[in-house]
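**Q** Show me how the following folds:
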Amino acid sequence: MATGYYLQDNPNPNAGQYGWPRNRVSGVVGIHTAENNTCFNGPDPGDADVARFIAGRSDFGSYHVLVDADSVTPLVHPSWAAWADTTNNAHAMSVSAAVAANDWLAMEETRRRQVVINMAAAAAELVQTAVRDGLLDSPTPARRITPAEAIAGSRAGFYGHGETNPSTRYDPGKDFDWNLFLTTYAGYIGGGIATVGDITPERPLLIPGVAGLYL
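**A** Predicted coordinates:
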């Protein structure tokens, strides 16, 4: 019977992309970009393309949910760990956009905003599922947390992948609209915004050494 979660319904035969069944999660949610080729106009195939890539890749890297400009693809139920961030896979959840972090400002504004809004909607659905299924007591607050808190799972909230892995990762990038994300997410969960904006000094947007997808 289909679960509605892409990676569970299409298990990777080369490298399992989820595991470690969990009875509880911390409420920490990582925000990522998949670093695929950004689609700048027309129907967006990004989340479908990245989902297929993850389902066949021979190394490890996945998320709980993936979005693009016009769709959302749940990949893994939050009761399973996804391989999104080596620092906190055991307790965290993850949301990724099928774009490259360098491309936020190269996108037309309406399309860029829609990707971020879809990320917020996906994050709300993810944490509400965790609450419904007894993994969390209440939805993750609409706030940024520090890298230390994200790694330890000591405070529920949102962080960027590059904040916990600054030497190798930079997503979702310096141009990611945290204000829009948190404001929209707060509206979906019916809660206020505890913190908006950066909580660490802005880091330069690093350019990956190898072109193409990375997770």
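**Q** From here on, just use CA atoms for contacts and neighbour counts.
**A** Noted.
**Q** residue farthest from the centroid of this protein?
**A** Seen from the C-alpha centroid of the chain, the residue lying at the greatest distance (Cα atoms, centre = their mean) is Met1, 26.2 Å away.
**Q** What distance do you get for it to Gln8?
**A** Note on Met1: its distance to Gln8, by Cα to Cα, to the nearest Å, is 11 Å.
**Q** what does stretch 21-33 rub up against?
**A** When contacts are defined by Cα atoms under 8 Å, 6 or more residues apart in numbering, stretch 21-33 is touched by residues 78-81, 85, 91-101, 123, 127, 130, 134-136, 139-140, 150, 153-161, 171-172.
**Q** again, 6 Å this time
**A** Outside stretch 21-33, the residues within contact range by Cα atoms under 6 Å, 6 or more residues apart in numbering are 79-80, 91-97, 99, 135, 140, 153, 156-161, 171-172.
**Q** Here is a second sequence; please produce its structure as well for comparison:
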Amino acid sequence: MATGYYLQDNPNPHAAQFGWPRTRVSGVIGVHTAENNTCFNGPDNGDLSVGEFVTGRRDFGSYHSAADVDSWRRWVHPGYSAWADTTNNAHAMSVSATVRANDWLALKEDRRRAVVVNLAEAAADLALVAVRDGLLDRVPPAQRISKAEAIAGTRMGFYGHGETNPGTRYDPGKDFDWTLFLNSYNTFVGGGIVPVGTITPERPLLIPGVAGLYI
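**A** Predicted structure coming up:
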């Protein structure tokens, strides 16, 4: 039976890209870029094409959700670990934009905004599902946290991958719009809708009339 989570429904036969049911989710959410080829024009299927790459790769690297210009996609349920950051895979959640971290300002403004807002919706979905399924008692606030807090899981909030792995990682990049991301996330977890891009079957909608819950 399909779970609705791409990597769980399409398991990698070479290197499992998620692991073990976990009872502790810290409310730490890492923000990443997938470092695939950025789509600068036309329809963007990055969340699917990167997912297809992950289902066949022979090393480890995955996220809980991924977002592109047009949509976002659930990859791994927050009750399982994904292989996004070696410092905190056991307790953290992760979202990734399917762009290169150095390409934010090379994207047209409307496309750049769409990716960031879709990424924020993916993060809100993770948080709301974690609360719904008893992994968290409240949604993480729209705030940045320190490297130490991100690694230890002692405070809920968001960090960039490059902050926990300086020297080897730099995503989501110096030009990532944290203000737009956090404001959009805050709107989504409050039950609001930030209209952007095209609604697709891979981009779940808020359930009307049910505060903050997703299908």
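**Q** In three-state terms, label the most centrally placed residue in the second structure for me.
**A** When Cα atoms, centre = their mean is applied to the second structure, the residue found nearest the centroid is Val95 (1.6 Å). Under the three-state scheme (DSSP: H, G, I helix; E, B strand; the rest coil), Val95 of the second structure adopts strand.
**Q** My guess is it contacts Ser62. True?
**A** No: taking Cα atoms under 6 Å as the definition, Val95 of the second structure is not a contact partner of Ser62, at 9.4 Å.
**Q** Find residues that contact each of the two.
**A** Any residue near both Val95 of the second structure and Ser62 by Cα under 6 Å, 6+ apart counts here, and not one turns up.
**Q** what's the first-to-last distance across stretch 39-49 of the first structure?
**A** Criterion Cα to Cα; first-to-last residue distance in stretch 39-49 of the first structure is 11 Å.
**Q** which helices and strands does the longest helix seen in the second structure pack with?
**A** Looking only at the second structure and at elements set by DSSP state H, the helix with the highest residue count is helix 109-132. Other helices and strands packing on helix 109-132 of the second structure, by 3 or more Cα pairs under 6 Å, 6 or more residues apart in numbering; DSSP states H and E, are helix 178-189.
**Q** Run through the strands of the first structure in chain order.
**A** Listed in chain order, the strands of the first structure (DSSP state E) span residues 18-19, 28-33, 65-67, 72-74, 81-82, 93-97, 157-160.
**Q** could you dump those to a markdown table with distance to Asp177 of the first structure?
**A** Shown next, in a markdown table, are those (distance: least, Cα to Cα, whole Å):
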| stretch | distance to Asp177 of the first structure |
| --- | --- |
| strand 18-19 | 28 |
| strand 28-33 | 11 |
| strand 65-67 | 15 |
| strand 72-74 | 18 |
| strand 81-82 | 24 |
| strand 93-97 | 12 |
| strand 157-160 | 11 |
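**Q** Which of those strands sits closest to Glu109 of the first structure?
**A** Proximity of those to Glu109 of the first structure was assessed by Cα to Cα; the nearest stretch is strand 93-97, lying at 15.6 Å.
**Q** Which secondary structure elements does that closest one sit against?
**A** With contacts defined as 3+ Cα pairs under 6 Å, 6+ apart, strand 93-97 of the first structure has these neighbours: strand 28-33, strand 65-67.
**Q** Average offset of it relative to the second structure?
**A** In the superposition against the second structure, strand 93-97 of the first structure averages 0.2 Å from its aligned positions (mean Cα distance after the TM-score superposition for the first structure).
**Q** So which residues make contact with that strand?
**A** Val29, Gly30, Ile31, His32, Thr33, Tyr63, His64, Val65, Leu66, Val67, Asp68.
**Q** May I see those organised as a markdown table, with neighbour count added?
**A** Shown next, in a markdown table, are those (neighbours: other Cα atoms under 10 Å):
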| residue | neighbour count |
| --- | --- |
| Val29 | 28 |
| Gly30 | 28 |
| Ile31 | 24 |
| His32 | 30 |
| Thr33 | 25 |
| Tyr63 | 30 |
| His64 | 30 |
| Val65 | 27 |
| Leu66 | 30 |
| Val67 | 32 |
| Asp68 | 28 |
